[in-house]
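Engineer: Kindly generate the corresponding structure for this input.
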Amino acid sequence: MTILVTGATGTVGRHLIYHLLHQGQKVRALTRNPATASLPEDVEVIGGDLTDAGTLRPAFGGISAAHLITFGGDYQPLGNGQQIVDLLREGGVRKVTLLGGWQEGSLEPAVRASPLEWTYLNPVQFMANFLTDWGEPLRTTGVVREPYGDRKSPPIHESDIAAVAATVLTQDGHADQAYHLTGPEVLTARQMIRHLAEATGRDLRFEELTPDQTRQEWGALGKRPNLSLFRAFTQIPGVRDADVVEIFLQMVGTPNKYGTTLTDNVEKITGRPPRTFAQWAAEHAHHFQPQDAA
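Structural biologist: Coordinates of the predicted model:
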């Protein structure tokens, strides 16, 4: 039977497709724009939008398992979860993985209340987020200017998230589980910049802003950096634009036990340790080079 990958052209989705193909699985990819998907020839690519259940029936028929993202193209939680679950059951799906967003929407409770075998994947911080968070400032100035340079996190390689999903979708023993996924080490922002400096051979620096400097420099919408956390904050109901910087300061400046705790779930599930940030930095060093050198 075929395994469906939603969010197929996204950060995790592309890696998941390659993991499944490597295992010899048949893969169907759901994407809003099949013409620009650029996926391997062995993949069956079908157009559809998770936010519009009326577009999903062709993709959901004749599949045994599905990897589901729980948010739409604007990163807002899905509001049509029950419709999606009904279509999955109608199509004969037995097993699903759910890759969560910033907050729970309608899909997660609908899946939990259904007979589907579900597994929730909860990575703390994608290494890939640094491509957008730090790519532009490091390419142009070699400096990241942010508050709280000693804030800590255990970032995870996007391919390791995908490897966990591929294992769960093709093996038994993971039903009704929620997996907290992390990389192999807790790092500060300064340490990650040092890894990127070593990978690129450039003099890259972290310049710490005080909270007041952050408020002053990022106060206007057009002056804020392109941070993934800012995009995530837009998913919180009732959050005003004027509150975004304060929420950011509170989040990155407040110790978070869950967000800094290492787990061994990647190795337990896939049989191999997760990749380090240094490995990721070496793989993506070209994204942090000046444009004329890239």
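Engineer: rest of the way, CA atoms for contacts and neighbours
Structural biologist: OK.
Engineer: chain center to the helix or strand hosting Ala197, what's the gap?
Structural biologist: Per DSSP states H and E, Ala197 falls inside helix 189-200. Relative to the centre of its chain, helix 189-200 is centred 21 Å away, using Cα atoms, centre = their mean, to the nearest Å.
Engineer: after it comes which helix or strand?
Structural biologist: strand 205-209.
Engineer: what comes up buried for that next one?
Structural biologist: By neighbour count on 16 or more other Cα atoms under 10 Å, the buried set for strand 205-209 is 205-206, 208-209.
Engineer: Likewise for stretch 162-175?
Structural biologist: So stretch 162-175, judged by 16+ other Cα under 10 Å, has buried residues 162-169, 174-175.
Engineer: Please list all residues in contact with His157.
Structural biologist: Neighbour list for His157: 126-128, 183, 274-277, 280 [criterion: Cα atoms under 8 Å, 6 or more residues apart in numbering].
Engineer: repeat that for 6 Å
Structural biologist: Met127 (Cα atoms under 6 Å, 6 or more residues apart in numbering).
Engineer: distance of Glu267 from Asn256?
Structural biologist: Using Cα to Cα, to the nearest Å, Glu267 is found at 23 Å from Asn256.
Engineer: Comparing the two, which shows the higher neighbour count?
Structural biologist: Glu267 (16 against 13; other Cα atoms under 10 Å).
Engineer: hang on, Glu208 packs against Pro147?
Structural biologist: Yes. Using Cα atoms under 6 Å, Glu208 makes contact with Pro147 at a distance of 5.1 Å.
Engineer: so how far is Leu87 from His174?
Structural biologist: 22 Å.
Engineer: I meant to write Met127 there.
Structural biologist: Taken as Cα to Cα, the span from Met127 to Leu87 is 33 Å.
Engineer: One more, so I can put them side by side:
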Amino acid sequence: MAHTTLGITGATGRIGGAVSRRLEERGVAHRLLVRSPHRVASHVAAANGLLDAATMDFADPDGAAESMAGLDTVFLVSASESADRKQQQLAMVEALSRAGVRRVVYTSFAAPAPDATFTFARTHYATEQAIERAGLEYTFLRDNFYLDVFPDFVSADRVLRGPAGDGRVAAVARADVVDAALAVLLDPRGHERAAYTLTGPSALTLDEMARIMTRVTGQDHRYEPETPEQARASRAGYDPSRGRWRAGSPRTRRSPRGSSRASRTTSRCSPGTRPALSRTCCAARETRCAKKIFVTSPARLVHMGPARTACSQGSRARSLWTTRGKDDIPLWITRPHHVGSCSGTRH
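Structural biologist: Take a look at the predicted model:
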């Protein structure tokens, strides 16, 4: 086994698994931190010593600390939805410290705050604060809602329902979150104690998304607004173990803070921008720019082949229609606001 100082949590999931595969392609040794190591045993055995695996469960922070012993850096994918998600994540931060981990790259959420409208944004805020208090070196990847899951919200009659009104969301493709994670893991210089907001370049209404789906599939799609009460009723059967909607959460109310943040896009692309992060504009396999932001091409939503924007011209759009999202996208989507530029922050 090659000497391993890098651990990847959620390595059987969509984000962690994709990051692990990309690292393996580059010959980067790492440890798969997963709930069930037997699921990856054959893959580890075939990796010619590049990989090892250990048990990591948010419900067992003591066991996780043992599994992370000897690691310098951990890519920490946030925990799955549960009633005690916040407590699990805070306990995992303590486990990172006990294990002697020096640096964490954490998948957070856009505009985390203690009074955020979106329930999980409050959880991510608490987790970020715990990481800072623990004295860990960190990079926070604050992704907006995953773009990939919106087609999954369409019903059998091709109706996209939700209490979003004319609100907008600058959703990001999972593939671009993976690209951003890979960049900061492979070359941490300039990304220490940094927080990056990851969004798409356009803030779309659900009505606009439905029209895009109509254009791409050739089948009529439409958006049907719901009241908060209707939305809660339609999602009352949520089963967390199956990744379906949770009744009553995230909250459907709109607050001054919540009403603007999810529709904000990060940096605009200008003609001639070199896509250093593979279909994203900024920061750096090839050119380091510590304070710039990663943005996603809207072509990811339309599944139409090469993107046609300046920041991803000639790149390959990935299919959104072959994935099943299990993420807790909120009932609340923000109301429109002026879209500005938002750069990465340093703490």
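Engineer: returning to what we had before: could you redo the buried residues of strand 205-209 of structure 1 as a markdown table and give each row distance to Glu44 of structure 1?
Structural biologist: Converted to a markdown table, the buried residues of strand 205-209 of structure 1 look like this (distance: Cα to Cα, whole Å):
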| residue | distance to Glu44 of structure 1 |
| --- | --- |
| Arg205 | 44 |
| Phe206 | 44 |
| Glu208 | 47 |
| Leu209 | 48 |
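Engineer: Pull the most distant pair out of those.
Structural biologist: The most widely separated members of the buried residues of strand 205-209 of structure 1, counting by Cα to Cα, are Arg205 and Leu209 (12.7 Å).
Engineer: before we move on, the earlier item: going by distance to Arg57 of structure 1, which of the buried residues of stretch 162-175 of structure 1 wins?
Structural biologist: Leu169 (20.4 Å).
Engineer: Pretty sure that closest one sits in a helix.
Structural biologist: Yes. Applying DSSP: H, G, I helix; E, B strand; the rest coil, one finds Leu169 of structure 1 inside a helix.
Engineer: Disregarding residues adjacent in the polypeptide, which is nearest to it?
Structural biologist: Ala65 (6.4 Å; Cα to Cα, 6 or more residues apart in numbering).
Engineer: Give me the aligned partner of the one you found over in structure 2.
Structural biologist: Aligned counterpart of Ala65 of structure 1 in structure 2: Thr73 (TM-score structural alignment).
Engineer: which residues touch its match?
Structural biologist: 6, 103-104.
Engineer: cutoff 8 Å now
Structural biologist: Neighbours of Thr73 of structure 2 in contact, by Cα under 8 Å, 6+ apart: 5-7, 101-105.
Engineer: same question, Asp241 of structure 1
Structural biologist: So Asp241 of structure 1 contacts Leu221 (Cα under 8 Å, 6+ apart).
Engineer: number of nearby residues for the residue mapped onto Leu88 of structure 1 from structure 2?
Structural biologist: In structure 2, the residue paired with Leu88 of structure 1 is Leu96, using TM-score structural alignment. As a burial measure, Leu96 of structure 2 scores 29 neighbours (other Cα under 10 Å).
Engineer: can you give me the helices for structure 2?
Structural biologist: For structure 2, the helices defined by DSSP state H cover 14-25, 41-45, 61-67, 85-99, 119-133, 174-186, 206-217, 228-234, 258-261, 299-302.
Engineer: Could you export these as TSV, including distance to Thr139 of structure 2?
Structural biologist: What follows is those, written out as TSV (distance: least, Cα to Cα, whole Å):
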stretch	distance to Thr139 of structure 2
helix 14-25	15
helix 41-45	27
helix 61-67	20
helix 85-99	14
helix 119-133	10
helix 174-186	8
helix 206-217	31
helix 228-234	35
helix 258-261	20
helix 299-302	25
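Engineer: Tell me which of those helices lies nearest to Val154 of structure 2.
Structural biologist: Nearest of these (Cα to Cα): helix 206-217, 8.8 Å.
Engineer: same for the closest one, what does it pack against?
Structural biologist: strand 159-162, strand 222-225, helix 299-302 (3 or more Cα pairs under 8 Å, 6 or more residues apart in numbering; DSSP states H and E).
Engineer: Could you list the residues in contact with that helix?
Structural biologist: Residues contacting helix 206-217 of structure 2 (Cα under 8 Å, 6+ apart): 151, 159-160, 164, 166-168, 219-223, 301-304.
Engineer: are any of these buried, and which?
Structural biologist: 151, 159-160, 164, 167-168, 221-223, 301-303.
Engineer: Now distance to Tyr196 of structure 2 too, for these, in JSON lines please.
Structural biologist: Below are these laid out as JSON lines (distance: Cα to Cα, whole Å):
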{"residue": "Pro151", "distance to Tyr196 of structure 2": "26"}
{"residue": "Val159", "distance to Tyr196 of structure 2": "33"}
{"residue": "Leu160", "distance to Tyr196 of structure 2": "30"}
{"residue": "Ala164", "distance to Tyr196 of structure 2": "26"}
{"residue": "Gly167", "distance to Tyr196 of structure 2": "23"}
{"residue": "Arg168", "distance to Tyr196 of structure 2": "20"}
{"residue": "His221", "distance to Tyr196 of structure 2": "34"}
{"residue": "Arg222", "distance to Tyr196 of structure 2": "33"}
{"residue": "Tyr223", "distance to Tyr196 of structure 2": "31"}
{"residue": "Leu301", "distance to Tyr196 of structure 2": "22"}
{"residue": "Val302", "distance to Tyr196 of structure 2": "25"}
{"residue": "His303", "distance to Tyr196 of structure 2": "26"}
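Engineer: Can you tell me which of those is closest to Pro240 of structure 2?
Structural biologist: Nearest to Pro240 of structure 2 among these, with distances taken as Cα to Cα, is Pro151, at 19.5 Å.
Engineer: do you know how far the closest one is from Arg22 of structure 2?
Structural biologist: Where Arg22 of structure 2 is concerned, Pro151 of structure 2 sits at a distance of 26 Å (Cα to Cα).
Engineer: same question, Asp148 of structure 2
Structural biologist: For Asp148 of structure 2 relative to Arg22 of structure 2 (Cα to Cα), the value is 19 Å.
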